[in-house]
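Peer 1: Dropping the sequence and predicted coords here.
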Amino acid sequence: MAGQPLRLIFMGTPDFSVAALRALLAAGHEVVAVYSQPPRKSGRGQKLTPTPVHAFAAELGLEVRTPVSLKNTDEQRAFAELNADAAVVVAYGLILPKVILDAPKLGCFNIHASLLPRWRGAAPIQRAIEAGDRQSGVTIMHMDEGLDTGDMVLVKAIDTSPDMNAQQLHDALSDMGARLIVQALAGVVDGTLSAQPQPEDGVTYAKKIDKAETRIDWHLSAEAISAQVRAFYPLAWFERDGQRVRVCSASVELGSGAPGEVLDGQLLVACGEGAVRLIDVQPAGKNVMSADAYVRGNPLRMDEVFI
């Protein structure tokens, strides 16, 4: 098998996964089937829309399968009949039963957007930003039945800057994961890479983002709110006059006042400790705009307090 293209099953759903599929095809591997989440209704017309991976694969004429579950024996049989050398899993969104994990000759390999065992789970990118981690990275993992507990084949770290938001880290790790999975598969096949158990220390869990978390709590410190804005980009929001206003970027500044109190005419807002300067915002139904543009169209009032 060494030096030869592999028969691969690719399993992924969001934008994050597309780069890896593109890289595997460019490396000469044969993708015999692509698995993705079923199309969902979206937009004002509630039209059924395929996932980013589904759409990309369909453009290339690849076979796309969208089962709602892999627990069905017929689905499991169809998966096994693909006779794949390996499966590559990137933010797929379904639990893989043991019979699925065991079907490919080399097993299933996952691209996980963290330095395992830190941030196992659904939202490693957002939780790393929220926690103020100064390093992130990608782990290529040989999957087992646990939640991101499989042995590590390849790990690469990158430094994160204090002003990096989740979208920027997402893009960097998507590209990194695409490069690493090609290297990992080659190394497994030629015997230069072997899977190693994860360290027992340092395990943390990246729970799924709850919509309630995206609302800014002005009682938090300015540092925490800045991290919240970057972690949940572009979804962090506050309420003004009964309308939601998203905060797309903000910076920590000196200032004090009641939590949520507007301290100047350019969106400096007091927090539980310190203050944040809102730089780019998005009122409901509008495009993203600078604080200056927002204030011109929505003048601030004396002693106004955001909630």
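Peer 2: Here it is on my side, so go on. Numbers count the residues shown, from 1 in each chain.
Peer 1: drop to CA atoms for contacts and neighbour counts, all remaining ones
Peer 2: Fine.
Peer 1: Looking at the protein, which strand is longest?
Peer 2: Ranked by number of residues, the top strand in the chain under DSSP state E is strand 243-253.
Peer 1: Against which helices or strands is whichever helix or strand comes after that strand packed?
Peer 2: Sequence-wise, the next helix or strand downstream of strand 243-253 (DSSP states H and E) is strand 268-270. Using 3 or more C-alpha pairs under 8 Å, 6 or more residues apart in numbering; DSSP states H and E, the elements in contact with strand 268-270 are strand 275-283.
Peer 1: Next secondary structure after the strand it packs on?
Peer 2: Beyond strand 275-283 on the C-terminal side, the first helix or strand identified by DSSP H and E is strand 289-290.
Peer 1: Can you list the neighbours in contact with the longest helix seen in the chain?
Peer 2: Using DSSP state H, we find that the single longest helix of the chain is helix 166-190. Counting by C-alpha atoms under 8 Å, 6 or more residues apart in numbering, the neighbours of helix 166-190 from elsewhere in the structure are 1-3, 16-17, 19-24, 27, 111-113, 125-126, 129, 137-140, 153-154, 160, 193-194, 230-233.
Peer 1: A further structure is provided below for comparison with the first:
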Amino acid sequence: MRLAFMGTPDFAVPSLAELIASGHDVVAVYSQPPKPKGRGQKLTPSPVHAFAETMGLPVFTPASMKASEAIEVFGSLDLDAACVVAYGQILKPSVLEAPRLGCFNLHGSLLPRWRGAAPIQRAIMAGDRQTGVQIMRMSEGLDEGPILLGEVMGIRPDDTAASLSDRMAHTGAALWPRALAAIERGGATPTEQTGEPTYARKITPAEARIDWSRPAAEVDAHIRGLSPFPGAWFEAPSAEGPVRIKALLSMLADGSATSGTVIDDRLTVACGSGAVRLLRVQREGRAAQSTDDMLRGFSLPAGAVLG
């Protein structure tokens, strides 16, 4: 099939690789424009953009797919279908209807649960035990299209957003050849979404701060769901004043005290009920490290109160 691929982050790269390996003719790759990164603020292409260039594929990075010029170029590609994975832009009906067979999206949840921008993070943060990946026919509404193919996946007690995203990216990529084969032969049977939808709104910096007064299971899920980005954080006391520290991995632990109090020498912290042990952390301006390594140079003894 003659395809366009539309995606931006690391999550989308395995899908593009699978489409190429399956022998499809990917005639255009769309990705978000390069962004300034690092100390020098050098313009850096997205992971999908960079991978597409290594594969010799033409890359388009319009600032907006709503612009008439971008829509015209897309319509001129004479596509059979477009495959979309975490592209990061809303597509107008004129774009969705341009390919002969339509536009199809790989989404990281069991729709209609967690429609929207941050389904993987929100599923972990909510304490969900399972999630999934689904390919749907795109419609004008936000993640409202009918489902063509999907696979249910478990969420492990030690999953972070990063580890779950990695598994979902590869499981989802493997669905594309089957879905496109069914679409091409006219054998795809879309299933309308059923049930009450929930929405995975974008993660905001304000909600990243850890609230130690919540139950330990909720604090643990909050930490893992925001790891590695943007990272759940707290303030720790020091002689120079409060130090911001990100918690990147945690586990449930035994113990009780006033919420936010460190209760042992392994950085186990009391919550509203129960406790969590922090396993991996990142001090402001430092690299991520194990809690044991941090405690060798930054003291947080039992009795310290975290904010």
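Peer 2: Arrived safely. Bear in mind that the values here come from a model prediction, so they are computed numbers and not experimental data.
Peer 1: Work out the TM-score between the chains.
Peer 2: The TM-score (TM-score structural alignment, normalised by the length of the first structure) is 0.95; 301 aligned residues with a C-alpha RMSD of 1.2 Å.
Peer 1: What residues in the second structure pair up with the helix or strand following the longest helix of the first structure?
Peer 2: Towards the C-terminus, the helix or strand next in line after helix 166-190 of the first structure, according to DSSP H and E, is strand 205-206. Counterpart in the second structure of strand 205-206 of the first structure, with TM-score structural alignment as the criterion, is residues 199-200.
Peer 1: how far apart are that stretch and its match in the first structure?
Peer 2: Here stretch 199-200 of the second structure, set against the first structure after superposition, deviates by a mean of 0.7 Å using mean C-alpha distance after the TM-score superposition for the first structure.
Peer 1: In the longest strand of the first structure, which residues are buried?
Peer 2: Of the residues in strand 243-253 of the first structure, those buried by neighbour count under the rule 16 or more other C-alpha atoms under 10 Å are Arg244, Val245, Arg246, Val247, Cys248, Ser249, Ala250, Ser251, Val252.
Peer 1: want to throw these into CSV with distance to Pro259 of the first structure?
Peer 2: Putting the buried residues of strand 243-253 of the first structure into CSV (distance: C-alpha to C-alpha, whole Å) gives the following:
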residue, distance to Pro259 of the first structure
Arg244, 18
Val245, 17
Arg246, 18
Val247, 16
Cys248, 19
Ser249, 19
Ala250, 16
Ser251, 16
Val252, 14
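Peer 1: what sits against the residue lying closest to Glu223 of the first structure once chain neighbours are set aside?
Peer 2: In this structure, Glu223 of the first structure finds its nearest non-sequential neighbour in Val252, 6.5 Å apart by C-alpha to C-alpha, 6 or more residues apart in numbering. For Val252 of the first structure, the contacting residues are Ala222, Glu223, Ser226, Gly274, Ala275, Val276, Arg277, by C-alpha under 8 Å, 6+ apart.
Peer 1: got a winner among the residues you listed for most neighbours?
Peer 2: If you count neighbours using other C-alpha atoms under 10 Å, the busiest of the contacts of Val252 of the first structure is Ala275, which has 30 neighbours.
Peer 1: if I pick that one, what's in contact with it?
Peer 2: For Ala275 of the first structure, the contacting residues are Ser221, Ala222, Val252, Glu253, Leu254, Gly255, Ser256, Leu268, Val269, taking C-alpha under 8 Å, 6+ apart as the criterion.
Peer 1: Would you check that the last one makes contact with Ala258?
Peer 2: Right, Val269 of the first structure. No: at 9.1 Å, Val269 of the first structure does not count as touching Ala258 under the criterion of C-alpha atoms under 8 Å.
Peer 1: Tell me how many other residues surround the counterpart of Thr66 of the first structure in the second structure.
Peer 2: Under the alignment defined by TM-score structural alignment, Thr66 of the first structure corresponds to Thr61 in the second structure. When neighbours are counted by other C-alpha under 10 Å, Thr61 of the second structure registers 18.
Peer 1: Over to Arg39 of the second structure?
Peer 2: One way to gauge burial is a neighbour count; for Arg39 of the second structure, by other C-alpha under 10 Å, it gives 6.
Peer 1: residue in the first structure matching it?
Peer 2: Structural alignment places Arg39 of the second structure opposite Arg44 in the first structure (criterion: TM-score structural alignment).
Peer 1: Next up, identify which helix or strand that match is on.
Peer 2: Arg44 of the first structure belongs to no helix or strand, assigned by DSSP H and E.
Peer 1: same deal with the one 4 residues further on?
Peer 2: Applying DSSP H and E as the criterion places Leu48 of the first structure in strand 47-49.
Peer 1: That strand vs the second structure, average distance?
Peer 2: By mean C-alpha distance after the TM-score superposition for the first structure, the fitted strand 47-49 of the first structure averages 0.6 Å away from its aligned residues in the second structure.
Peer 1: Quick check: the longest strand of the first structure compared with the second structure, mean distance?
Peer 2: Strand 243-253 of the first structure versus its aligned partner: 1.3 Å mean (mean C-alpha distance after the TM-score superposition for the first structure).
Peer 1: just the angle between that strand and strand 275-283, please?
Peer 2: 150 degrees (axes from the mean of the first three to the mean of the last three C-alpha atoms, to 10 degrees).
Peer 1: Can you tell me what Gly272 of the second structure aligns to in the first structure?
Peer 2: When the first structure is aligned by TM-score structural alignment, Gly272 of the second structure is paired with Gly272.
Peer 1: my guess is that match meets Ala224, correct?
Peer 2: No: using C-alpha under 8 Å, Gly272 of the first structure makes no contact with Ala224, being 9.8 Å away.
Peer 1: Surely Thr291 of the second structure is in contact with Arg277?
Peer 2: No: the pair Thr291 of the second structure and Arg277 fails to qualify as a contact (C-alpha under 8 Å) at a distance of 9.3 Å.
Peer 1: Overlap of the contact sets of these two?
Peer 2: Taking C-alpha under 8 Å, 6+ apart as the criterion, Thr291 of the second structure and Arg277 both touch Arg266, Leu267.
Peer 1: farthest-separated two in the contacts of Ala275 of the first structure?
Peer 2: With distance counted by C-alpha to C-alpha, no two of these lie farther apart than Ser221 and Leu268, which are 13.8 Å apart.
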